[in-house]
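A.B. asks: dropping a prediction and its sequence here:
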Amino acid sequence: MSRLAYSALHRARLGTAALTAVAAVMAVGLSGPPSTAAEPAALPRAGGAPSSISTLNRTLTTPWGISFLRGRKAALVTERDTAVVWKIALDGAKKKVGTVPNAVWSEQTQDKGGLLGVAVSPTWNGTSDKDVFFMETTRTDNRVVRMRFDGSRLSGYSPVLTGIVRDTQHNGGKIAFGPDGYLYVATGDAQKGELAQDKKSLNGKILRITKSGAAAPGNPFGTRVYSYGHRNPQGLAWDRAGRLWSTEIGAEAWDELNLVKPGRNYGWPACEGACSRAGMTNPKMVWKPDEGGVPAQVAVVNNVIYASTLSGHRLWRIPIDATGQDVGPATAYYNGTYGRLRALAKVPGADQLWLGTSDRGTAKDLLLKVTIK
């Protein structure tokens, strides 16, 4: 399958409740990034906007996940195609620390298999707690695995959650520890839409699990499932009030930004975008995939959401409104400058983002630093 054909597959949802946000996205998406980002007075102004961007490293191969090491001024970065894990310092210097066994990627998977997300234990210190978690596509399934990292190299390999249906598309892949200390896992529907509505399935879900892979206490159905009705969610991030936001790659018309709440049904495949069907939760914003969409990952800086995009080739700035339940007009940055953008994470203790390009070729992808002011 060509990349053009692949891009055509990544479409998502339309709905009347999101028309205002769509209009805002369309307006900026077609014109590219403005020099300044004006906001209505009702929106929080503390978030600032991207003020500069620089290249930290230019020798990566399709970076997929970024997770910072507690207290070490460095992050672990995964490469989708090679299964290599790099330790990258704040100045961009990188060191190979190992590979994750069993991760499988090939051209036929068209961007969806291989080594995907990474999440460092929130209490990691390299001694008493060495836990690092990865999500990978193997020859038989998608799975979450635990490895040990002492600050210099990876060791061990223990699957903690297996049996997530894999496919050549829609594998999800983002994992992240929430403010509650539990691990959240974004899974795709594996091109089997019915799985997203099946609450007994692990697919088409956002899962919430313990470090051992068990259902986290307080989950809405008493299982690992936190929310369902997702097609291909790939971004997870929390705002300063602890609310979970997720980006989702859709089917034909629209891609989504969702405010994720426990037990909610986000509609796929019954609804595309916002709909009036009882029991469905509508997205907070949608994108046209050919006009700035196909969102990959999200990060939050001072209650402003930032979303990287693949086909969109840009970084979106999306302010959360004063209620915390909706978003204001979106603004696009770096439109077409760096190509496909995917890996995204906030730098702890700084108003900065790390942003990775994708699919530029072997050892040609960039790791960028975006400063927010």
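C.D. replies: Okay, I see it. The structure presented is a predicted model; accordingly, all values stated were derived computationally and were not measured.
A.B. asks: contacts, neighbours, all on C-alpha from now
C.D. replies: Will do.
A.B. asks: count of residues packed around Ser158?
C.D. replies: Ser158: 13 surrounding residues under other C-alpha atoms under 10 Å.
A.B. asks: I'd say it and Met135 touch.
C.D. replies: No - Ser158 is beyond contact range of Met135, at 11.7 Å (criterion: C-alpha atoms under 8 Å).
A.B. asks: list the residues that contact both of those two?
C.D. replies: The contact sets of Ser158 and Met135 overlap at Val145 (C-alpha atoms under 8 Å, 6 or more residues apart in numbering).
A.B. asks: burial of Ala75, as a residue count?
C.D. replies: By other C-alpha under 10 Å, the residues close to Ala75 number 23.
A.B. asks: take this one as well and set it beside the first:
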Amino acid sequence: MRTVTVTLAAALLAGCTGGSSGVTSTAGAGTPSPTSTSNPGTPRPRVGDAKVLTTKLRVPWGVAFLADGSALVGERAGRVSHVSATGKRTTVGTVRGVSEDGEGGLLGLAARQKGSATTLFAYYTSTSDDNRVVSMTYRGGRLGTQKVLLKGIASADHHNGGALAIGPDGDLWIGTGDAGNTARSQQRTNLNGKVLRITTSGKVPADNPFRGSPVYSYGHRNVQGIAFDSAGRTWATEFGQNTYDELNLIEKGANYGWPVVEGREGKKGYVDPKVQWPTSQASPSGLAIVDDVAYLGALRGERLWQVPLDGTAVGTPKSFFRNEFGRIRTVVAAPGGRLWLTTSNRDGRGSPVAADDRILRVPLSS
């Protein structure tokens, strides 16, 4: 993907004023929606207070917060580190069997704490030629034995998905990609090109839409971000191909159209995205929702997107940090009204500087 470059002054101006030309968040491209809202009081990232927490990582992707405000952070090659709230980094182990070919590797992470016990969940591309989800204990600063919860998600050198989150229902939500075979996305019996939902023990929830199947929604191209709003609704980012990237509100059993539809086309039987971006402005990966405001990391677009949510409607997208830190991969809600962002400038498509890759801490205005 081509990297867009602008002067620093222009980048900062665009970051503070929105820079959202070409973005549509309405029911019809270019047509105002009566249900959308601009949310004038929406908290903004405090651009000037962004702080680099740690540096010289190699494509950090998954970030899972712990109760004390620290986090477990995965790098694509398989290493997992503990990163304190102040940025101190300590290696705690490696996820075994990771294959880092192409866009694959150790992708999403999620953590569950019950009392003194912590379970880490990981989504990764395996040396067994699939993508899979595993669980492992985290105790005494070390990772324990891996247990496979779900396997058989086809892998390729691109479109491996990678989203992993624990929902308000306590279940694991997983975003997969089509692994380069677009037909998979429309096949409901295939795990690729889907949003999947399983329990934290690897079982299929009884109320999933297709009996006995992890599939929750289908017709996706490549889902790398999943998050939940205050009402428990599920939102997901999706990479487009040549025209539009998407932010989708995920509905149970719904078809999101790929490869028949890219972006908003209003075709019967397919769910349109709530927001679409030209692919030059986004390639949206990580997703966090704080106080019903969505924050998306843009890889090719090299910026952070903010989208106010109002029930099932959306407000006007605004962008921040345009071309300031390069490719922004992961966006995670951190304790204390902050975001943590990770960069992916060493993923083979960026222009890394000596400090890359980095984890950034970004406060939000009240």
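C.D. replies: Nice, thanks for sending it over. Source: prediction; values computed, not measured.
A.B. asks: quantify their similarity with the TM-score.
C.D. replies: Here the superposed chains carry a TM-score of 0.86, computed using TM-score structural alignment, normalised by the length of structure 2; 336 aligned residues with a C-alpha RMSD of 2.4 Å.
A.B. asks: buried sites along the strand or helix carrying Tyr6 of structure 1?
C.D. replies: Tyr6 of structure 1 is part of helix 3-9, with elements assigned from DSSP states H and E. Buried residues in helix 3-9 of structure 1, defined by neighbour count with 16 or more other C-alpha atoms under 10 Å: Ala8, Leu9.
A.B. asks: how far does that helix sit from the chain's center?
C.D. replies: Between the centre of helix 3-9 of structure 1 and the centre of its chain there are 19 Å (C-alpha atoms, centre = their mean, to the nearest Å).
A.B. asks: for stretch 99-113 of structure 1, same thing?
C.D. replies: For stretch 99-113 of structure 1 - counting by C-alpha atoms, centre = their mean - the centre lies 17 Å from the chain centre.
A.B. asks: tell me, how many residues neighbour the alignment partner in structure 2 of Arg314 of structure 1?
C.D. replies: Residue correspondence to structure 2 (TM-score structural alignment): Arg314 of structure 1 is matched to Arg303. Per other C-alpha under 10 Å, the neighbour tally for Arg303 of structure 2 reads 29.
A.B. asks: wouldn't Arg303 of structure 2 be in contact with Ile328 here?
C.D. replies: Yes - taking contacts as C-alpha under 8 Å, Arg303 of structure 2 lies within contact range of Ile328: 6.3 Å.
A.B. asks: joint contacts of the two?
C.D. replies: Gly297.
A.B. asks: ok, then the element right after the helix holding Tyr6 of structure 1?
C.D. replies: Toward the C-terminal end, the helix or strand that comes next after helix 3-9 of structure 1 (DSSP H and E) is helix 19-31.
A.B. asks: elements contacting the helix or strand following that following helix?
C.D. replies: Heading C-terminal from helix 19-31 of structure 1, the first helix or strand you meet, by DSSP H and E, is strand 50-60. Packing partners of strand 50-60 of structure 1 (3 or more C-alpha pairs under 8 Å, 6 or more residues apart in numbering; DSSP states H and E): strand 365-372.
A.B. asks: show me what the strand it packs on is packed up against.
C.D. replies: So strand 365-372 of structure 1, by 3+ C-alpha pairs under 8 Å, 6+ apart, packs with strand 50-60, strand 352-357.
A.B. asks: so which of those is the most packed in?
C.D. replies: Mean neighbour count (mean count of other C-alpha atoms under 10 Å) peaks for strand 352-357 among these, with a mean of 25.
A.B. asks: mean per-residue distance, it versus structure 2.
C.D. replies: In the superposition against structure 2, strand 352-357 of structure 1 averages 0.4 Å from its aligned positions (mean C-alpha distance after the TM-score superposition for structure 1).
A.B. asks: picking up where we left off before, distance to Thr140 of structure 1 added to the helices and strands packed on strand 365-372 of structure 1, as a markdown table?
C.D. replies: Converted to a markdown table, these look like this (distance: least, C-alpha to C-alpha, whole Å):
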| stretch | distance to Thr140 of structure 1 |
| --- | --- |
| strand 50-60 | 27 |
| strand 352-357 | 28 |
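A.B. asks: quick one, which of those gets closest to Gly172 of structure 1.
C.D. replies: Between Gly172 of structure 1 and these, the tightest spacing by C-alpha to C-alpha is seen for strand 352-357, at 17.5 Å.
A.B. asks: could you tell me where the closest one falls in structure 2?
C.D. replies: Residues 338-343 of structure 2 are matched to strand 352-357 of structure 1 when aligned by TM-score structural alignment.
A.B. asks: off-centre distance for the matching stretch?
C.D. replies: Centre-to-centre, stretch 338-343 of structure 2 and its host chain are 12 Å apart (C-alpha atoms, centre = their mean).
A.B. asks: stretch 251-266 of structure 1 now?
C.D. replies: In terms of C-alpha atoms, centre = their mean, the centre of stretch 251-266 of structure 1 is set 13 Å apart from its chain centre.
A.B. asks: onto which residues of structure 2 does that stretch map?
C.D. replies: Per TM-score structural alignment, the counterpart of stretch 251-266 of structure 1 in structure 2 is residues 241-256.
A.B. asks: quick one: map Tyr123 of structure 2 onto structure 1.
C.D. replies: Checking TM-score structural alignment: Tyr123 of structure 2 goes with Met135.
A.B. asks: point me to the helix or strand that includes that match.
C.D. replies: Assigned by DSSP H and E, Met135 of structure 1 falls within strand 131-137.
A.B. asks: check the mean deviation of that strand from structure 2.
C.D. replies: Strand 131-137 of structure 1 differs from its equivalent in structure 2 by a mean of 0.8 Å after superposition (mean C-alpha distance after the TM-score superposition for structure 1).
A.B. asks: and that strand, what other elements does it pack with?
C.D. replies: Helices and strands touching strand 131-137 of structure 1, by 3+ C-alpha pairs under 8 Å, 6+ apart, are strand 115-120, strand 142-149.
A.B. asks: would you turn those strands into JSON lines with distance to Leu202 of structure 1 and mean neighbour count?
C.D. replies: Putting these into JSON lines (distance: least, C-alpha to C-alpha, whole Å; neighbours: other C-alpha atoms under 10 Å) gives the following:
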{"stretch": "strand 115-120", "distance to Leu202 of structure 1": "17", "mean neighbour count": "28"}
{"stretch": "strand 142-149", "distance to Leu202 of structure 1": "10", "mean neighbour count": "23"}
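A.B. asks: do you know which of the ones you listed lies nearest Asp290 of structure 1?
C.D. replies: strand 115-120 (24.4 Å).
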